[in-house]
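Engineer: Sharing a model that was predicted from the sequence below.
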Amino acid sequence: MVRVRPSTGPDSRVDQPYDEFYDADGCVRPVYEQLARTVASLGADELAVRTIERDMAHADRGVTYDHQGVEAVFPFDPIPRILTESAWRHIAAGVRQRVRALEAFLDDVYGAQQILADGVIPRALVLRSTHFRREVHGLRPANGVRVHVSGVDLVRDADGTFLVLEDNLRVPSGVSYALDNRRTTTTRFPELLRGYHVESIDTYPSQLLAALRASAPDGVNDPTVVLLTPGPYNAAYFEHAYLARRMGIPLVQPSDLICSGGRCYLRSTRRSNEVHVIYRRIDDAYLDPVAFDPTSLLGVAGLIVAAREGTVTIANAVGNGVADDKLIGTWVPTMIDYYLGEQPLLGMVPTYRLNDPDEVAWVIANLDRLVVKPTDGAGGKGVVVGTTATDEELTNLAGELRAHPYRFIAQPIIPLSTHHTLDGRALHVDLRPFAINHGDHIWVMPGGLTRTGPAPGVLVVNSSQGGGSKDTWVLRPGNGRVRTSRSVIGLVDQVRADIDTPNPEATQ
């Protein structure tokens, strides 16, 4: 993997981010010009009223998330992010390629382990990963699919190039917010779509259900599919309920299932119905108290035995986390070459593997200009951004790196691209496209979820850290461009100024 050490010059700690809405001259980029015209024509008061109505509707419908123990309305900015058809074609092809390679790696590492025998990836790194599950070695799903749903996190560097930040192959979340964002746009802000032909994302639930049904055990023609949730107190429960409802399948908790005789059943007041596919939203460690954590109250005892018997499929497969371990993930370009014989279509954020003492020493000496992440972390937890960390935080982190270097990776601070919001702020954004593997083909939902930072300059954009989101548009081929004069751009700036000024009549 190519690793580029940050410059040590005093003015080069972080490059200027790529602005997705404005070009270098401060003019609206062509793809946004019609949107700018529409925003200007609507006016600040109307947009403010609709924003309040949107928040009230989200609160009523439970479009919320858990932020530091408080249930809050998930922040949504109505100014969409727009991707051209050509840009999306490249992204989707790169995502499909990664999924194919990661599927091959998981099949190999839980089977023959040829890539380890060939010394392509150090065996010790894989076997010591906290997400490598020896309990499922040799267990192969009916149709060979382990990554039924994946979310590939992309960021845009200072040049506007999309780079892979990390893969999410365990229980990737967030698609419900992307779907609801589109619903909000079409119902609350339909005028914004004027002049644009945007790819639909409405088929995601049916695509997911078809992939789950296709993964059923051999010989099952009409499988019973359920969505397994930890319960209503889980931070992503809105998504669990939303997807189950859209797919028309039962939403179940662990107490609703029972495994007996190598089979899994859905409890019922009349009789027990056999379950063939479980779309689980519970982490591996808690999934089966017999196979994993015996103290887990969220698991279904005997589930892994039933999976080994081939009577039930668990989606996503148990053990996928070894492939989205942030250290092992640095070998994905190598996996693409090893398994597919291809060159990566998407580049990756340069990453420092802390398996060399000299590398560890250099990273410790430059912590104030790097991002350090736990290899098994998720949701932005444990991430330390050197430019904003305190001296005490950096000192403590240096001690952790000396003691347990294999638990971390380090990356140069990428200036995530920014996107303007309705209130005029420029927030850092990333993109999580969602891919569904049907076995014979991989479908990528056009657009995915754009996440925004909670405030200007904040690089961690996870919702668990207070971030929000935008609707993400992928334009269909043939979208026309409507030129916008500088006078219209001035009107947009005036709308921003009006929104920043409190308007009692609009907020009562």
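Structural biologist: Yep, that arrived.
Engineer: going forward, measure contacts and count neighbours with C-alpha atoms only.
Structural biologist: Will do.
Engineer: quick one, strands of the stretch 51-200 of the chain?
Structural biologist: 64-67, 70-73, 76-83, 149-156, 162-168 (DSSP state E, counting those that start in this stretch).
Engineer: Turn those strands into TSV, columns for mean neighbour count.
Structural biologist: Output for those, formatted as TSV (neighbours: other Cα atoms under 10 Å):
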stretch	mean neighbour count
strand 64-67	20
strand 70-73	15
strand 76-83	22
strand 149-156	24
strand 162-168	22
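Engineer: Could you check these and tell me which one is nearest E199?
Structural biologist: strand 76-83 (10.4 Å; Cα to Cα).
Engineer: still on that earlier bit, reformat the strands of the stretch 51-200 of the chain as TSV; add distance to N366.
Structural biologist: Output for the strands of the stretch 51-200 of the chain, formatted as TSV (distance: least, Cα to Cα, whole Å):
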stretch	distance to N366
strand 64-67	31
strand 70-73	36
strand 76-83	34
strand 149-156	23
strand 162-168	20
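Engineer: Second structure follows, compare the two:
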Amino acid sequence: MLKEDYKLDRILESVATNSIQKSTQYTSTKAAFEQNIHKYKELNSQFFNELLDDKSMSGNAGRNIEMWLSQHSLNDLHALNDAAKSHFLYEGITFSVYGEQEGVERTIPFDVIPRIIAKKQWNTISLGCSQRVRALNLFLHDIYHQQEILKSGIVPELQVLTHEAYQPHMFGHSLKGKIYSQISGIDIIRDSTGDFYVLEDNLRTPSGVSYMLEGRKISQKLMPDLCKQNNISAIEQYPKLLREILAENAYVDNPMIVVLTPGRYNSAYYEHAFLAREMDVPLVTSKDLFVENDKAYVKTIRGRQQVHVIYRRLDDAFIDPLCFRSDSTLGVPGLMSAYLQNNVVIANAPGTGVADDKSIYPYVDKMIKFYLGEEPILKNVPTYQCREQQDLDYVLENLEKLVVKEAQGSGGYGMLIGPHACEKELLAFRDKLIATPHLYIAQPTLELSVSPTLTDKGIAERHIDLRPFVLSSPYRTEIVQGGLTRVAMEEGSLVVNSSQGGGIKDTWVVDSLHS
């Protein structure tokens, strides 16, 4: 038995004992729970319900889930969710919310009821994400070289070249295979008709893959029979693929790879340590690295060793105090010089942020046509550029109907959801838009799809999104068949970010013909 399995078995045993002792805490009779399932199936929801409304599924996987749920009381399911929480705590799978005075680390809520995606649907998602990332990498190469898309007027030149994430140091610097974003996270939602849309692109330091992998481990341990019954596509090969992709981007054979973390106080530190461990590469901070004669080295017990690939998990501004922020203690002096001499690969490349800005997002469809000569497989959400007077006028007139986001924002911060906002919030955002319109974009309030989710009151529908992870090298693009499904745990909420109270679900890609 593996050490991790033993730990989880002990946790499950403990939680099972506690659940028996708390048997009156939740509705726990089979009859009552079957009634709860029946009520859920009778929902006449205004939203696209992925378990009940998805016509592309054969229904076998959905029926398997429903049968499994009917065989377990609410008390049983809450005990399983408690087991997942205990596992996350035991393994240190936590995150910190910046700005909280108490600085308490939290475990992300895990919902035991999985999200199911048919393999046919997944193929569309996978092809669409791959197409999108290829175009974005070509866009990054172009804006740091010939700038043809800017000269053609397809993307506004001033909007790119004055962007705070645009790095002049990268101009004229060619990368192997024109790959700037080796690891990309594409956020996808479904609307009320079940159609897929890309909500945003994450090309800088996309996070969350550790939750995807740990969520699957939990599912296989808590629901082994159900997992086997549905023949779920595997995702556990992701760390191996990530290491291979990073190696393929290197300029040497058998490269030395490290994961560079800001340190254990970073909100995603667990993921940094997790990926380094799973890839079997060193996890380092700036104190472990140094540059000499334009080459990067890591200090080891056997002396220094040259580093060829740095998977960095810190922002551009902190990479090199000699090139960017001089007060940074998180970066490595001289690292950019070694990088520009092609003696080390930094993944993702400095300057990728200009391509995942929300104000650049509306042009991705045109990038796909310009660079690939193809029609976009996945749709963009209609977007209003508040920097454009016509769009700004519309947004100000319809603020209570729209979602307004900071172009550089992330984590669900700095946004306004018009239909849920009070008059004071609307007035405050109106002032922000008038003062600095170029910092914001706006989109219609989408009716995000919902999935059955366990709540204190029983099984209810909650809004979800999906983040597939795209790995890119000069030779191939890889996407494991599954992604991070985030769920808005609060009733009626559209914000799925963990920092805003969101949780996660395991994502099951199944062959609907054989599930």
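Structural biologist: Nice, I can see it. Just so we're clear, the structure is a prediction, and the values are computed from it rather than from any experiment.
Engineer: hang on, the earlier thing: so which of the strands of the stretch 51-200 of structure 1 comes closest to I314 of structure 1?
Structural biologist: Comparing the strands of the stretch 51-200 of structure 1 by Cα to Cα, strand 149-156 comes nearest, at 11.8 Å.
Engineer: which other helices and strands contact the closest one?
Structural biologist: Judged by 3 or more Cα pairs under 8 Å, 6 or more residues apart in numbering; DSSP states H and E, strand 149-156 of structure 1 is in contact with strand 162-168, strand 426-432, strand 434-437.
Engineer: Can you list the buried residues in the shortest one?
Structural biologist: To tie it back to what came earlier, the one meant is strand 434-437 of structure 1. F434, A435, I436, N437 (16 or more other Cα atoms under 10 Å).
Engineer: how much space is there between G468 of structure 1 and G138 of structure 1?
Structural biologist: Remark: distance between G468 of structure 1 and G138 of structure 1 (Cα to Cα, to the nearest Å) = 41 Å.
Engineer: Show me which of these two is the more surrounded one.
Structural biologist: G468 (23 against 14; other Cα atoms under 10 Å).
Engineer: Isn't that one up against P454?
Structural biologist: Yes. Assessed by Cα atoms under 8 Å, G468 of structure 1 is found in contact with P454 at 6.5 Å.
Engineer: okay, and the common contacts of these two?
Structural biologist: Contact with both G468 of structure 1 and P454 is made by residues V461, according to Cα atoms under 8 Å, 6 or more residues apart in numbering.
Engineer: Show me what Q71 of structure 2 lines up with in structure 1.
Structural biologist: Matched across to structure 1, Q71 of structure 2 falls on S41, judged by TM-score structural alignment.
Engineer: Need the nearest residue in space to Y265 of structure 1, chain neighbours excluded.
Structural biologist: Once flanking residues are discounted, Y265 of structure 1 sits nearest to E274: 4.2 Å by Cα to Cα, 6 or more residues apart in numbering.
Engineer: I misspoke; the intended subject was V345 of structure 2.
Structural biologist: V309 (4.6 Å).
Engineer: Contact partners for the one you found?
Structural biologist: Applying Cα under 8 Å, 6+ apart, the residues contacting V309 of structure 2 are L246, A247, A250, P255, M256, I257, V258, V344, V345, I346, A347.
Engineer: swap in L12 of structure 2?
Structural biologist: So L12 of structure 2 contacts L80, A83 (Cα under 8 Å, 6+ apart).
Engineer: Tell me which stretches of the stretch 301-450 of structure 1 form strands.
Structural biologist: For the stretch 301-450 of structure 1, the strands defined by DSSP E, counting those that start in this stretch occupy 313-315, 347-348, 352-353, 370-374, 384-385, 408-412, 418-420, 426-432, 434-437, 442-444, 449-452.
Engineer: Read off where the fifth one ends up in structure 2.
Structural biologist: When structure 2 is aligned by TM-score structural alignment, the counterpart of strand 384-385 of structure 1 is residues 416-417.
Engineer: Superposed on structure 1, what's the mean shift for the matching stretch?
Structural biologist: In the superposition against structure 1, stretch 416-417 of structure 2 averages 0.7 Å from its aligned positions (mean Cα distance after the TM-score superposition for structure 1).
Engineer: How far off centre is that stretch?
Structural biologist: Relative to its chain's centre, stretch 416-417 of structure 2 lies at 21 Å (Cα atoms, centre = their mean, to the nearest Å).
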